[in-house]
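Enquirer: pasting the sequence and the predicted coordinates here, then a few questions.
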Amino acid sequence: MRAVTIGQNEAGQRLDKFLNKYMKEAGVSFFYKMMRKKNIVLNGKKCTGKEILLIGDEVKLFLAEETLEKFGAPPADYSGQKKATGAETKEYLLAFEKLKNIRILYEDEDILALDKPAGVLSQKASVADFSANEWLIGYLLSQKKLTAEALATFHPSVCNRLDRNTSGLLLCGKSLLGTQKLTGLIRNRQIHKYYRLFLLGEVKEKQILTGYLLKDTKKNQVKILTKPAEGADEIKTGIEPLACLELPGIGTVTYAQAELFTGKTHQIRAHFAWAGHPLLGDPKYGNEAVNRTLKQTYVINRQLLHAWQIRQKDAASGILPIGGITCPLPEDFQKLLSTAGIQP
């Protein structure tokens, strides 16, 4: 018999979800069968798997050690949580060491906000990658805010994604509660997302763009449609011009703030290109000649898009701090503004 006491990062999830993490090789039907037979009980009572676990709950598994090990459970000397392998821990700590330009903007017991520089992935694209997600776990391990044992049933994670070459604010869940709340807010569109960007040409007035976005997964590219179509998602993007600049070699540029009402792949980049104002430096949807000048004259080689601020709609009852979280402008933004005589 095994007895597992539920800790902070196991609490808040359904029992069947926890069991699936604890015994990764077992099917869901096995868990339900064992619960019906009372071979798996919660706090000494029969359970269904739908129960939401609380801190201090006790899950007892009246199963043979051979059965537990067959289905991927930790060894018999299990003391509450399975320890991550040395290789896993080393990978996270290495990511924390290598990705030195990531900065912490806000942190509490449940969430953490990061300033992700351009060039860093939000999450892995391949096995060999280091991303902000690995950096997050490495940071928590290095600061003794997370143990290798806790990684058995919960991995802190990035909750919103940015393109590799988009800089700015990433929200991360440190605890299961924080992760659940952040993903719920994002899924239910309870967060205001604001971006700073440079657009080619002059945008004269504040406006909201609408349309339909169709993704080509093979090309990892999207196009904007004016009418509904099969597979296309409705999108809505706000734009507010902040300053009109004259950049030598490029011409008229608008420094602006965009609000993302719907979060789809490449939405901001494609939507403004469709509207006739592509982002400076955008390799997929931008102006090639302008991008060459931007690289040669200003030594900038990425789309100038920065996730600047996130605020919760109902700030008084939320997990984010009142007033939201703001991410300072990166150096390339400050360079262009200073070139045009504007104080960043």
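Expert: The structure has been received and is ready for your questions. Residues are numbered from 1 along each chain as shown.
Enquirer: C-alpha from now on. contacts and neighbour counts both.
Expert: Noted.
Enquirer: surely residue 233 touches residue 214?
Expert: Yes. Here residue 233 reaches residue 214: they are 6.6 Å apart, a contact under Cα atoms under 8 Å.
Enquirer: more crowded one of the two?
Expert: Per other Cα atoms under 10 Å, whichever of residue 233 and residue 214 has more neighbours is residue 214, with 19 against 16.
Enquirer: OK, contacts around that one?
Expert: Contacts for residue 214 were tallied using Cα atoms under 8 Å, 6 or more residues apart in numbering; they are 222, 223, 224, 225, 231, 232, 233.
Enquirer: residue 165 in helix, strand or coil?
Expert: Secondary structure assignment for residue 165 (DSSP: H, G, I helix; E, B strand; the rest coil): coil.
Enquirer: ok, it - contacts?
Expert: 117, 118, 119, 120, 302, 303.
Enquirer: same check on residue 142?
Expert: Here residue 142 is in contact with residue 93 (Cα under 8 Å, 6+ apart).
Enquirer: and the gap between it and residue 302?
Expert: 32 Å (Cα to Cα, to the nearest Å).
Enquirer: quick one: which of the contacts of residue 165 is nearest residue 277?
Expert: Closest approach to residue 277 among the contacts of residue 165 (Cα to Cα): residue 303, at 12.8 Å.
Enquirer: please identify the helix or strand for that closest one.
Expert: Here residue 303, judged by DSSP states H and E, is contained in no helix and no strand.
Enquirer: swap in the one 5 residues further on?
Expert: Secondary-structure assignment from DSSP H and E places residue 308 in strand 305-312.
Enquirer: here's the one I want to compare it with:
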Amino acid sequence: MNTTANHSRGGVRRVRVNAEGAGQRIDNFLLRELKGLPRSRVYKLLRKGEVRVNGGRIGPTYKLRAADEVRIPPVRLEAPNPSAPRVPAGLRERLLSGVLHEDERLLVLDKPPGIPVHGGSGQAWGLIEALRELRPELPFLELAHRLDRDTSGCLVLAKKRSALREVHEALREGRAEKKYLTLLKGRLPRGALPVEAPLDKRERRGGERTVTVSAAGKAARTVFRTVRRLGFATLVEAEIATGRTHQIRVHAAHAGHPVLGDDRYGDRDANRDVRRLGLKRIFLHAHSLHLRLAEGRELLVDAPLSADLRAVLDAAEKEGA
């Protein structure tokens, strides 16, 4: 599914989807085919029915299938602006030096905190946009899963459509072990503390996502294991058997030990107290990922605890907290 991007397209194009391109959403397909076109204009093309698949109208979440024919209308794109914001030099270095693993199919990055995985909401670019700019030689680069903006650690990206499907299958079929380090309020018991509680995801006005424990939600299981006790808090390893939105944060709060630094589900007084130790974000770090892939292949990567969170633990120990 190789096409040439021009700044101006004089007529309708019809693109046939091959097996490698099957499974991707039409909106993401269009964003790559029409490089530089704002996402809002892509959705407008879909709403107006100017983009068609096999002659019919489709919505932005439609997933392409092999042999689908996509009709792409003529679209005028603005010429690249040489003065447009580029990825800051400091972030460029952090991203390029943060590669934990790379092969011909996958790239695993130690995601820095404070950057969303996608641009939007007033931010011109996110991690995926930055990486596409930094690695222009890669014709395909997609997130295989997500981490919240202020969460650091292991993040998997696919360099081929087939690799993306393979990782999604491993996540869906329980062939993935994801472990996080997090600092919870209070003193947890030694050993393991399993939490099984269904989670229901809802969107508030403005697209803000909020998750609650509800019988109407989807099954979710988290196992918290004590690593170190710090008086008012406990450093734990959280292993998730499912990958629900905000799962660790909601399960920790449900167990009575909210994640420190969590402004949405956490404890306001505890967050205020831990800020004096230098905590400026949620204490949540994806430190280990183990994927069992097809044909017996395995991927095991670890990301050391980020420097800002290590400093919080050091400050807590110095104060005898």
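Expert: Good, I have the coordinates. In this text the structure is predicted, and so the values were computed from the model without any measurement.
Enquirer: out of the contacts of residue 214 of structure 1, list just those in strands.
Expert: When DSSP state E is applied, the contacts of residue 214 of structure 1 are split such that 222, 223, 224, 225, 233 fall in strands.
Enquirer: tell me how many other residues crowd the second one.
Expert: One way to gauge burial is a neighbour count; for residue 223 of structure 1, by other Cα under 10 Å, it gives 17.
Enquirer: same deal with residue 109 of structure 1?
Expert: 11.
Enquirer: likewise for residue 219 of structure 1?
Expert: 7.
Enquirer: quickly find the element holding it.
Expert: Going by DSSP H and E, residue 219 of structure 1 is not in any helix or strand.
Enquirer: so it versus residue 235 of structure 1, what's the distance?
Expert: 20 Å.
Enquirer: and if you look at residue 255 of structure 1?
Expert: 22 Å.
Enquirer: then residue 142 of structure 1?
Expert: Distance, residue 142 of structure 1 to residue 235 of structure 1, by Cα to Cα: 41 Å.
Enquirer: still on that earlier bit, farthest-separated two in the contacts of residue 165 of structure 1?
Expert: Longest span within the contacts of residue 165 of structure 1, Cα to Cα: 120 and 303, 13.5 Å.
Enquirer: of those two, give the one with the bigger neighbour count.
Expert: Applying other Cα under 10 Å to residue 120 of structure 1 and residue 303 shows that residue 303 carries more neighbours, namely 25 against 21.
Enquirer: show me where the stretch 151-300 of structure 1 has its strands.
Expert: For the stretch 151-300 of structure 1, strands defined by DSSP state E, counting those that start in this stretch occupy the ranges 157-158, 167-173, 191-200, 207-216, 221-225, 233-247, 251-260.
Enquirer: and for the stretch 1-150 of structure 1?
Expert: Using DSSP E, counting those that start in this stretch, strands in the stretch 1-150 of structure 1 cover 2-5, 40-42, 45-46, 58-61, 103-107, 111-116.
Enquirer: deepest of those strands, which one?
Expert: Comparing those by mean neighbour count (mean count of other Cα atoms under 10 Å), strand 111-116 comes out on top with a mean of 24.
Enquirer: quick revisit: the strand holding residue 308 of structure 1 vs structure 2, average distance?
Expert: Compared with structure 2 after fitting, strand 305-312 of structure 1 has a mean deviation of 0.7 Å; criterion: mean Cα distance after the TM-score superposition for structure 1.
Enquirer: what range in structure 2 does that strand sit on?
Expert: Under TM-score structural alignment, the alignment places strand 305-312 of structure 1 onto residues 284-291 of structure 2.
Enquirer: now that stretch: buried residues?
Expert: Neighbour counts using 16 or more other Cα atoms under 10 Å place 284, 285, 286, 287, 288, 289, 291 of stretch 284-291 of structure 2 among the buried residues.
Enquirer: and it, how far from the chain's centre?
Expert: Centre-to-centre, stretch 284-291 of structure 2 and its host chain are 13 Å apart (Cα atoms, centre = their mean, to the nearest Å).
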